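>>> sharing a model that was predicted from the sequence below.
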Amino acid sequence: MTTSTIPFDADRARRIAAAREAVPDHAVDRVAEGMFRTDALIDSAVADFATMGRGVGWRILGEMLHTKGPSLSGTAPDSLRELLTPLLNPPDWFDPEQVRRGAQLWWRFAPAVIIGLGGTLMTAYAFGDLNKPQAMNSRSEAMAAQRYEETSRWVLAATAPGALIPGGTGFDATIRIRFVHAMVRRHLRTCGKWQRTEWGEPIHTSGMAVTIDGFLLMPLAMHELLDMDLREDEREAIRQLWFWIGYLMGVPDELLPHSIDDAADISRAATIVFAPPDEDTEVLTKALLRGGLRAERVLPKPLWPIAAPVVRPVMSTLVWGGTGRIVNSYSNPEGTPPRNHPVILTLRQVAKVREHLRRKGRLGTDQDIALRQRAVLEGALNLMKAVTDPVDPRHAVTPARP
């Protein structure tokens, strides 16, 4: 498929033409074509699961992930073996030590990660086609806070240093999130409401790539904004972390971040090619601003029903509104990076002191720093009694409880 053969949409054609004025053609082509491609390997596996006895496919998946595959080669469907074999036996280019180092460096300063995480989630809502899986699945509007908690738990699992090797907890969680996407995609394709010409395929490869690039680029941008310089080799290790995660998630090679500049080109092309904000953008964003953090859960449980109507919207607006303003102003090429935003000014001073101590060796190793910084997000989630795990694939299209 080429951009000349994708389903015709006059508005998209105009956006593609506009993107070519700002971004290299090859990036525009890959984004436009990727909107009509999906993760075919896992789609086949999920289809096979549907023909098996209740829970059989999920049991086989769990056993293959925990035993690294070989013992179950005779009982697993061909689609699952085709999916997992290259993942359980990584290609030669996979460097586990670089990926481990990338995870350590990505967690050098938790606020940069947390702002980048929030910004990446908000980006998915900002486009009138990319937001449709969230809007139609109903989970995000009614359960904005739980979606954030589940995504945060996955990020914590996937970026735990050393956890992304086959058999590791991050590896397991990432493969299961890939199944979540496939389950939602299967539901959307069969619900009779999906508009392929207008929106592309549900959870298409370009959307997956942009999400991976967001987790790569936004925290790096925050490090720059806070005057925390990362060396080129450090940035490269972080790129390898997200390249590997993208590979595990099913992002095709042509959309993986082969360099930071290439990731930026893909992201920039997508922001122009994807549809502009629509009513679903407003609904989903408002859901974040009013209910994106279940902050009342820091209180004793009997007080939750009383405090939630006040505490939840106040804290959600404070956190998500601030995150949105910082990310939007920084990402807007016509805007001014928010160097004088009060939050940024404060964090920059904290970062300056920490960087001085780090260079003096007072903060310990990169591993020591990463473990403490990860505890910032994990501690906040625990304090709010957040869900303890990423969403289970079997529950991916079932609305959760508030």
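Arrived safely, thanks for sending.
>>> only C-alpha atoms from now on, for both contacts and neighbour counts.
Will do.
>>> roughly how far apart are residue 332 and residue 260?
For residue 332, the distance to residue 260 equals 18 Å [C-alpha to C-alpha, to the nearest Å].
>>> the more surrounded of those two?
residue 260 (18 against 10; other C-alpha atoms under 10 Å).
>>> the more buried one: what's its closest spatial neighbour, skipping adjacent residues?
Of all residues beyond its chain neighbours, the one nearest residue 260 is residue 239 (6.8 Å), with distances taken as C-alpha to C-alpha, 6 or more residues apart in numbering.
>>> point me to the helix or strand that includes that neighbour.
helix 232-249 (DSSP states H and E).
>>> residues contacting residue 8?
With contact taken as C-alpha atoms under 8 Å, 6 or more residues apart in numbering, residue 8 is in contact with residue 197.
>>> where does it sit: helix, strand or coil?
coil (DSSP: H, G, I helix; E, B strand; the rest coil).
>>> what's the separation between the spatially most central residue of the chain and residue 117?
Centroid-nearest residue in the chain: residue 211, 4.8 Å away (criterion: C-alpha atoms, centre = their mean). Look at residue 211 and residue 117: by C-alpha to C-alpha, they are 10 Å apart.
>>> what of residue 163?
Residue 163 is 19 Å from residue 117, by C-alpha to C-alpha.
>>> more neighbours: those two, which one.
More crowded of residue 163 and residue 117, by other C-alpha under 10 Å: residue 117, with 23 against 20.
>>> was I right to think residue 33 contacts residue 1?
Yes: using C-alpha atoms under 8 Å as the test, residue 33 is close enough to residue 1 to be in contact (6.5 Å).
>>> looking at these two, which has the bigger crowd around it?
Neighbours per residue (other C-alpha under 10 Å) separate residue 33 from residue 1, with residue 33 holding more: 20 against 11.
>>> would you mark the buried spots in the top helix by length along the chain?
Across the chain, the longest stretch assigned as helix under DSSP state H is helix 304-331. Residues of helix 304-331 classed as buried: 304, 308, 311-317, 319-324, 326-328, 330-331 (neighbour count, 16 or more other C-alpha atoms under 10 Å).
>>> and it, what does it pack onto?
If contacts are counted by 3 or more C-alpha pairs under 8 Å, 6 or more residues apart in numbering; DSSP states H and E, helix 304-331 sits against helix 110-125, helix 279-291.
>>> among those, which comes closest to residue 360?
Evaluated with C-alpha to C-alpha, these place helix 110-125 nearest to residue 360, the distance being 19.7 Å.
>>> the inter-axis angle of the closest one versus helix 279-291?
Here helix 110-125 points in a direction 140 degrees away from that of helix 279-291 (axes from the mean of the first three to the mean of the last three C-alpha atoms, to 10 degrees).
>>> please compare the first structure with the one that follows:
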Amino acid sequence: MNPSLAQVHERIALQKSALPEMYGNIDFSQSPERYTECIEDSSLPESLRQMPPPPADMVGRVKAYTMLGDVTADAYAALMGEYGFKRLVEMLTTACDTGLGAVPDAPPELVALIEEMEAKPDWLDMDLVREGARLNRLPMAITSPWMIRGAFLATFLNKYTALPMAITGTLGYSTSARRVNETATFFTVTTLPGALEPHGEGFKAAAMVRLMHSMVRFNILRKVKTWDVSVYGIPVPQVDQMPAGLIDVFLLAYQMLGEGRTEFTAEERARVEFSRYRCYLLGLPEDLLMDTPQGIIDIMNARSASIREGFDDETCGTLVRATLEAYLPPDRKLGHRIFNALEKRLARLVLVKHFLGGDSQIAREIGVPVGPLDYAVAMVLFPYISAKMALYRFALSVPGLRGLADRRLTARIRRLLKRYGHAEFTTDAEAYRPAVPVTA
């Protein structure tokens, strides 16, 4: 059963006593400036503001989780002073690869993190998750390489939520490509066969992402004196992980309601359960992981409506430009240079279509102008991508071809992971810069 709202608030307040070195000076009874209850001031797109509002209890949970970090992973990250961040990464990697028994004198905080991730929620059906992973291999292998940068750009459109990434110094011009590729690596590797099982590649990637986010929280709250909790709230709160983890099923649910459907098909249910379990491994509270189309839409809209709208060029504009100009392939071979040039064109259109409501004027204002050449590239590439997807869908629907097609997709994903490079999922506090003052 989901915890009551009172229990949620107790869990949030517990951070203060459980981790006083991180949260001891934070007043969890106060809402940060980034939170708003006025939909006209929020980041919810205009096109969604006329929809019926989410249930009050859901709105209350989103508000509460705005101040929740990741208690279990935060406790492990707080050991940096004793072990150093490299040793923490090594112990976590070993525990994920071969088990806790392979880590001599494993600290209790590491044991708690691994055991929490290995615990199976009551709603979990691993057969559905495995089927969802299989179904997601097709778009991840064929479509996502062309779309990941555009989706990544969307995470920089709000100054309150983008600030932690700006502070860490890891999304400047020199390192933005690495973070885009690490993000692509995480979502890609989770679709491999068995990846989300204990000791699987996706399971380990989820653990590493949790540690990275906790390291960011620890370093910002401890070392960035200009971080104002009354303005920004907790760095990388749980609600800010929802868009990346649930965007695919949110778009699916929104499409379904437009078609007048309220029930998932068997394949859609598998895709939803895959995304929900992946989010669970990332530490998202279970009561944020809705399992109906309307529930998914409501929780995502409640989150967007809770964040005050705001775009500033120093934070958001810099991140957008750096990511858009980044060179993502691992080398300068002709084929990779051509891919990078074309993919950047599509990234602009992905951002405009899926995250800016189709408004090219807004895109121009934030430094992502869309021109005739972008549309010309799309007119050639989108039919090519669609045709390739259709051929694989046909092969996957034929019993005699399904296994071969899936093996080819798996091999393609392996090649993509090699191209994306080794994902470190770490953060270096020495590279952090001061927080930029934000005005409402």
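Thanks, I have it. Source: prediction; values computed, not measured.
>>> TM value for the aligned chains?
Here the TM-score for the pair of chains, by TM-score structural alignment, normalised by the length of structure 1, is 0.78; 375 aligned residues with a C-alpha RMSD of 3.9 Å.
>>> run through who's touching stretch 81-100 of structure 1.
With C-alpha under 8 Å, 6+ apart, stretch 81-100 of structure 1 has contacts from 41-42, 45, 65, 68-69, 73, 160-166, 237-238, 240-241, 244, 248.
>>> go with 6 Å
41, 68, 161-162, 166, 237, 240-241 (C-alpha atoms under 6 Å, 6 or more residues apart in numbering).
>>> among the residues you listed, who's most crowded?
For those, neighbours tallied by other C-alpha under 10 Å; top is residue 241, 29 neighbours.
>>> so what's that residue up against?
99, 102.
>>> can you tell me what it aligns to in structure 2?
Counting by TM-score structural alignment, residue 241 of structure 1 corresponds to residue 274 in structure 2.
>>> please apply the same query to residue 133 of structure 1.
Per TM-score structural alignment, residue 133 of structure 1 is aligned with residue 164.
>>> quick revisit: the match of residue 241 of structure 1 and residue 218 of structure 2: what is the separation?
If you go by C-alpha to C-alpha, the gap between residue 274 of structure 2 and residue 218 of structure 2 works out to 30 Å.
>>> which SS class is the residue nearest to the centre of structure 1?
helix.
>>> neighbours of the residue nearest to residue 260 of structure 1, how many?
27.
>>> and residue 255 of structure 2, that one's in a strand?
No: Residue 255 of structure 2: not assigned to a strand; according to three-state DSSP it is helix.
>>> list the contacts of it.
Per C-alpha under 6 Å, 6+ apart, neighbours of residue 255 of structure 2: none.
>>> ok, now how distant is it from residue 297 of structure 2?
10 Å.
>>> could you find the counterpart of residue 364 of structure 1 in structure 2?
For residue 364 of structure 1, the residue aligned by TM-score structural alignment is residue 402.
>>> any idea which helix or strand carries that match?
Short version, using DSSP H and E: residue 402 of structure 2 is in helix 399-420.
>>> ok, residue 381 of structure 2 next?
helix 372-397.
>>> got the angle for that helix vs helix 144-153?
Using the same axes, to 10 degrees: helix 372-397 of structure 2 against helix 144-153 is 130 degrees.
>>> against which helices or strands is helix 372-397 of structure 2 packed?
Other elements packing on helix 372-397 of structure 2 under the criterion 3 or more C-alpha pairs under 6 Å, 6 or more residues apart in numbering; DSSP states H and E are helix 399-420.
>>> off-centre distance for the helix it packs on?
24 Å (C-alpha atoms, centre = their mean, to the nearest Å).
>>> check which residues of that helix are buried.
For helix 399-420 of structure 2, the neighbour count (16+ other C-alpha under 10 Å) marks 402, 405-406, 409-410, 412-414, 416-417, 419-420 as buried.
>>> distance to residue 325 of structure 2 added to those residues, as TSV?
As requested, those are exported to TSV (distance: C-alpha to C-alpha, whole Å):
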residue	distance to residue 325 of structure 2
402	39
405	34
406	34
409	29
410	30
412	26
413	25
414	26
416	20
417	21
419	18
420	17
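>>> closest one of those residues to residue 40 of structure 2?
Nearest to residue 40 of structure 2 among these, with distances taken as C-alpha to C-alpha, is residue 420, at 39.6 Å.
>>> state the distance from the nearest residue to that closest one once chain neighbours are set aside to residue 282 of structure 2.
In this structure, residue 420 of structure 2 finds its nearest non-sequential neighbour in residue 181, 5.1 Å apart by C-alpha to C-alpha, 6+ apart. Residue 181 of structure 2 sits 18 Å away from residue 282 of structure 2, going by C-alpha to C-alpha.
>>> check residue 98 of structure 2 too.
Residue 98 of structure 2 is 20 Å from residue 282 of structure 2, by C-alpha to C-alpha.
>>> between those two, who's got more neighbours?
residue 282 (24 against 13).
>>> so how much does the following helix or strand past the helix holding residue 239 of structure 1 differ from structure 2 once superposed?
Scanning forward in sequence from helix 232-249 of structure 1 by DSSP H and E, the next helix or strand is helix 260-273. Compared with structure 2 after fitting, helix 260-273 of structure 1 has a mean deviation of 2.3 Å; criterion: mean C-alpha distance after the TM-score superposition for structure 1.
>>> helices and strands around helix 260-273 of structure 1, which ones?
helix 10-20.
>>> mind running it again at 8 Å?
Short answer (3+ C-alpha pairs under 8 Å, 6+ apart): helix 260-273 of structure 1 packs on helix 10-20, helix 25-34, helix 205-225.
>>> which of the ones you listed sits most buried?
helix 205-225 (a mean of 23; mean count of other C-alpha atoms under 10 Å).
>>> and the angle from it to helix 260-273?
Going by the same axes, to 10 degrees, helix 205-225 of structure 1 makes 120 degrees with helix 260-273.
>>> what angle sits between helix 205-225 of structure 1 and helix 25-34?
130 degrees.
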